[in-house]
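A.B. asks: For reference, the sequence and a predicted model appear below.
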Amino acid sequence: MMPARYQGYAFVAITMCIWGGFTISSRLSALWHISPWDITALRFLLAFCILMPILIYKKDTAFLWKKEPFILAMLGGVAYCLTCYSAFHYVPAAHAAIFLNGCLPLCTAIAAFVLFKQPFDKHIWASLAIMLCSILAMSYLMYQATGVAFSLGDGLFFISAIWWGIFTVLLKQWKLSAWHAMAGVAIWSAIVYVPLYLLFFPKHLNEPTIQHLAIQTMFHGIFVVIVATLTYVEAIKRLGAFKAGSIVTLAPFIAAIIAVPLLGEPLSLAIVCGLIGMGIGALQPWRWLRKDSLEKQLTAQKKQSI
């Protein structure tokens, strides 16, 4: 049987492929003229149709009536998807790596401080300094080249990072299982958003092709909502939160580089500066020299068994 650590890396690899694919596919969704209103509805509707029968069969629906799954769905489901998918209609994929994924650790730390008074440690302060310097340098270079430092898309990505940061902190505080968290977010997002979408939101389902709609719905409704959530949690169990999170965070940055030849997107000096700086700040590579809590625990257990 494969050792737990190698299993963890296998789960990380699956999660990286899906998270990297999310960046590419979301940008493709914009290029294929699939509106954020449409893809959000299709994503959660498909997940609902898959998950709800399973929960009913398992007689595991009682958790849905608690406030926690509903709040998580509104933050990490509806709000996050609408702002994130909208942002891809304004800026290239590289901006998502910088202003969404790069800012996630910072927004999570700030959310933990505001909501539960968790202080910043020295690693967060170091990341904050690196990120601020990176964003200042990037904005200066962009202003020099285009006359505009930031765009609407960048702001939407940053708002998305705030939603996900709050979602992450609440999820950790409330200690929901991976299955309940994933199912609760998908089901409540569908219950709340899909009726509003059908009644009030603009629809552009006749603009993209059926094939493009099917590809995006399958990928986002099954792989992003269901598979990536479960594999990420399993990776954390085997590798620890920091190591698993650091490796997976690489995926959107790699996807941003792949998007240059694949989607023909520009890669200016400002974007390179932002990618490098935000990548270092998000990954905190200096911490890789130290053992994480899981490694310390495994080492202690090994010594006791000798």
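C.D. replies: That came through, no problem.

A.B. asks: From here on, just use CA atoms for contacts and neighbour counts.
C.D. replies: OK.

A.B. asks: can you give me the helices in the chain?
C.D. replies: Secondary structure of the chain by DSSP state H: the helices cover 4-31, 36-58, 67-72, 80-87, 93-96, 104-116, 122-146, 152-174, 178-200, 210-218, 228-239, 241-263, 269-283, 293-305.

A.B. asks: how about the second one: buried residues?
C.D. replies: Spelled out, it's helix 36-58. Residues of helix 36-58 classed as buried under the neighbour-count rule (16 or more other C-alpha atoms under 10 Å) are 36-48, 50-52.

A.B. asks: same thing with the third one?
C.D. replies: With burial defined by 16+ other C-alpha under 10 Å, the residues of helix 67-72 counted as buried are 68-72.

A.B. asks: Comparing the helices of the chain, which stretch has the densest surroundings?
C.D. replies: Comparing these on average neighbours per residue, with mean count of other C-alpha atoms under 10 Å, the densest one is helix 93-96 at a mean of 27.

A.B. asks: try this one side by side with the last:
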Amino acid sequence: MAATHPALSTAAPAAPAAPVLLGIAAALVTVSIWALWIVGMRAASVGGLPLGWLGLMRFGLPALILLPAWGRFGPLPKSVPKTTLALMVLGSGAPFFLIVAAGTGYAPAAEVGVLLPGTMPLFVALFAALFFGERLSADRLGGFVLIFLAMALIGGGAVAAGAGYGRLLLPLGAALWAVYTLALRRSGLPPLAAAGIVAFWSALLLLPLAAYEGVGPILAAAPGLLLAQFVSQTLLSGLLGLVAYGHAVRRLGATRAAAFSALAPALAALFAVPLIGEWPSALAVIGIGAAVVGVGLASGALGRRGTALPKRGAAA
């Protein structure tokens, strides 16, 4: 049976200023969390924490905490096509988590910021144009070009000098998150419910891996590392980050919300100064400025707002 909700619109409809400002605030909270999460994932990779248990921190506890929000919908909401739900889990759940966790073993945090959240808005814009007929205004298209150039300035040299195809897992993760962004917009689910349902299915998928790994690696891990991962994986990424991103997508639209993720590499570079004493290069500083302007244009916050044409809805 066909779904009863409207076809996907990747750009948000005209909205009062207050909801738009709330969407921008939610997007900024999200990218700040992502910048910290990048460092946390790298620390977990270096520290040898088992992926199954790390994933249960990310999804298992949030699924329980968010049960009041998603329980009334159930794990298979009737109003959401099964393919849409599957794409949400694929794009931000256990498959995304495992791919990104593997990728962080091949690249330092600075490169992860460029290859993962830095490239994600480009994938969202590409998929929205290819599959849903969204057309970008000249201002927004220019913003995405600036984002691409910013990513090259911030981390292009390091990426080009690196060896190993493992780094390709990170843009693959970015493409998966772009799929999630569009599927989330298609689902129409409230942010808390969407985050809880994705967490529930992801926890189920990761339980066999955690059982195979056993409790030995967790018991042997340093308590400080476990506490840091609990804060990063459960409280920030698993709860606040997913919910904040859901609010941003609902209020700004998929492509505009995704554009803010290009700030994550810039924030990661800035956070590195006080946290680990790592100063960005001159090119990286220029790239940070380009990223800020590019996000402003691509999100519609700067320049003229493009008028979105009618989109082709996906079949249920």
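C.D. replies: Yep, that arrived. Source: prediction; values computed, not measured.

A.B. asks: follow-up on the earlier one: nearest to Ala255 of structure 1, of the buried residues of helix 67-72 of structure 1?
C.D. replies: The closest of the buried residues of helix 67-72 of structure 1 to Ala255 of structure 1 turns out to be Leu72 (C-alpha to C-alpha; 26.9 Å).

A.B. asks: how much space between the closest one and Thr209 of structure 1?
C.D. replies: To Thr209 of structure 1, Leu72 of structure 1 is 32 Å away according to C-alpha to C-alpha, to the nearest Å.

A.B. asks: OK, contacts around Trp70 of structure 2?
C.D. replies: Contact criterion C-alpha atoms under 8 Å, 6 or more residues apart in numbering gives 192-194, 196-197 as the residues in contact with Trp70 of structure 2.

A.B. asks: Would you format those as JSON lines with distance to Phe260 of structure 2 included?
C.D. replies: Supplementary listing: the contacts of Trp70 of structure 2 in JSON lines, determined by distance: C-alpha to C-alpha, whole Å:
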{"residue": "Leu192", "distance to Phe260 of structure 2": "20"}
{"residue": "Ala193", "distance to Phe260 of structure 2": "23"}
{"residue": "Ala194", "distance to Phe260 of structure 2": "20"}
{"residue": "Gly196", "distance to Phe260 of structure 2": "23"}
{"residue": "Ile197", "distance to Phe260 of structure 2": "24"}
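
A.B. asks: Now do the contacts for the residue nearest to Cys273 of structure 1 when sequence neighbours are not counted.
C.D. replies: Sequence neighbours aside, Met138 is the residue nearest to Cys273 of structure 1 in space, at 6.0 Å (criterion: C-alpha to C-alpha, 6 or more residues apart in numbering). Each residue near Met138 of structure 1 by C-alpha under 8 Å, 6+ apart is listed here: 270-271, 273-274.

A.B. asks: dump the residue contacts of Asp60 of structure 1.
C.D. replies: The neighbourhood of Asp60 of structure 1, defined by C-alpha under 8 Å, 6+ apart, contains no residues.

A.B. asks: Now do the aligned partner of Lys175 of structure 1 in structure 2: how many residues are near it, please.
C.D. replies: Residue mapping for Lys175 of structure 1 onto structure 2 gives Gly188, with TM-score structural alignment as the criterion. For Gly188 of structure 2, the tally of surrounding residues (other C-alpha atoms under 10 Å) stands at 16.

A.B. asks: what's the distance between Gly188 of structure 2 and Ala266 of structure 2?
C.D. replies: On the measure of C-alpha to C-alpha, Gly188 of structure 2 and Ala266 of structure 2 end up 31 Å apart.

A.B. asks: What residues does the nearest residue to Leu176 of structure 2 once chain neighbours are set aside make contact with?
C.D. replies: Excluding the flanking residues, the one nearest Leu176 of structure 2 by C-alpha to C-alpha, 6+ apart is Gly91, at 4.3 Å. Under the criterion of C-alpha under 8 Å, 6+ apart, the contact list for Gly91 of structure 2 reads 173, 175-181.

A.B. asks: Turn these into a markdown table, columns for distance to Leu204 of structure 2.
C.D. replies: Putting these into a markdown table (distance: C-alpha to C-alpha, whole Å) gives the following:
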| residue | distance to Leu204 of structure 2 |
| --- | --- |
| Gly173 | 20 |
| Ala175 | 23 |
| Leu176 | 19 |
| Trp177 | 20 |
| Ala178 | 23 |
| Val179 | 21 |
| Tyr180 | 19 |
| Thr181 | 22 |
